[in-house]
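A.B. asks: curious how this folds, go ahead:
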Amino acid sequence: MQPVNLFDLATQQARWLSVRQTTVASNIANVNTPGYRALEVESFENVLNGTRVAMQGTSANHLKTGATNASFAVDSTPDPAILPSQNTVSIEKELVNAGEVRRSFELNTAIVKAFHRMLMNTSRG
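C.D. replies: The predicted structure is shown next:
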């Protein structure tokens, strides 16, 4: 079992949340666009399952370290309800998604802040 670097994981989730926030904003901006298909970002669990951790080395001449770059897939929502305008955006669903993104950002930030504070306290002695 490999150790998990919390700060790398939090950074990756923050990037994912940024993509999700952009997608939600795009869906909301196109709520009245005829024929627009709502988009959704793949779940963060799927992103984590697709991320590989590279081998670590002790010298710059050794293998590169860190996680590989993961791209986040953005796709049309599965089986959406089609409105009379042939649009699949539900403003209520998008506002709920925006709230989830905000809460996730706040939780991510609070966890990183707490671990940073613990690291600072241990380094001070």
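A.B. asks: from here on, just use CA atoms for contacts and neighbour counts.
C.D. replies: Will do.
A.B. asks: the lengthiest helix in the chain packs against which elements?
C.D. replies: Ranked by residue count and defined by DSSP state H, the top helix of the chain is helix 91-124. Secondary structure elements in contact with helix 91-124, counted by 3 or more CA pairs under 8 Å, 6 or more residues apart in numbering; DSSP states H and E, are helix 6-29.
A.B. asks: how about this one, so we can line them up?
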Amino acid sequence: MGPVYLFDLASSHASWLSLRQATIASNVANANTPGYRAKDIEPFGKILDTKVVALAATSSMHISGGPSLRPQGTRKETSWEVVHSGNSVSLEQEMLKAGDINRDYSLNTAIVKSFHRMFMTSSKT
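C.D. replies: Model prediction:
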């Protein structure tokens, strides 16, 4: 596998966040639809797990990147409640997810801005 490019990774994460926000908006829009089941998309970490990145140790003092350092898998959450009509959308749960998306997007843009600033500083001669 080739090098991991931060801007490509950030772009993929932003696209994933956009898709997740659209899914949550669909859940909220169908909160009163009888029989509607809440939907969510696969966690971004699961998508990243499919890509293998080899770590290079340039010093014997570096920590080895063994499997013990990999984050544990995420657990799929179920809806908090199912109403009599069979609808499983919990507006509280959907709003919590929307807040998570907002926080993740802010972090994503802050990292990209910081990396861009470092890149521009290093390219000035």
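A.B. asks: quick one: TM-score?
C.D. replies: The TM-score (TM-score structural alignment, normalised by the length of the first structure) is 0.74; 102 aligned residues with a CA RMSD of 2.0 Å.
A.B. asks: re earlier: what comes up buried for the longest helix of the first structure?
C.D. replies: Applying a neighbour-count criterion of 16 or more other CA atoms under 10 Å, one finds 91, 94, 97-98, 101, 105, 108, 112 buried in helix 91-124 of the first structure.
A.B. asks: that one vs the second structure, mean deviation?
C.D. replies: Taken over the aligned residues, the distance from helix 91-124 of the first structure to the second structure averages 0.4 Å (mean CA distance after the TM-score superposition for the first structure).
A.B. asks: got it, and stretch 17-27 of the first structure?
C.D. replies: Compared with the second structure after fitting, stretch 17-27 of the first structure has a mean deviation of 0.4 Å; criterion: mean CA distance after the TM-score superposition for the first structure.
A.B. asks: point to the residue nearest the middle of the second structure.
C.D. replies: Here the mean C-alpha position of the second structure is nearest to the C-alpha of residue 44 (CA atoms, centre = their mean), at a distance of 4.0 Å.
A.B. asks: pick the one among the buried residues of helix 91-124 of the first structure closest to residue 51 of the first structure.
C.D. replies: The shortest separation between residue 51 of the first structure and any of those is 18.9 Å, and it belongs to residue 108 (by CA to CA).
A.B. asks: residue contacts, the closest one?
C.D. replies: Going by CA atoms under 8 Å, 6 or more residues apart in numbering, residue 108 of the first structure touches 10, 13-14.
A.B. asks: before we move on, what about residue 87 of the second structure?
C.D. replies: Neighbour list for residue 87 of the second structure: 31-38 [criterion: CA under 8 Å, 6+ apart].
A.B. asks: and if we set it to 6 Å?
C.D. replies: Neighbour list for residue 87 of the second structure: 34-37 [criterion: CA atoms under 6 Å, 6 or more residues apart in numbering].
A.B. asks: and the gap between it and residue 53 of the second structure?
C.D. replies: 41 Å (CA to CA, to the nearest Å).
A.B. asks: could I have the buried ones of the contacts of residue 87 of the second structure as ChimeraX selection syntax?
C.D. replies: Of these, the buried ones can be selected in ChimeraX as follows, counting by 16+ other CA under 10 Å:
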select :35,36
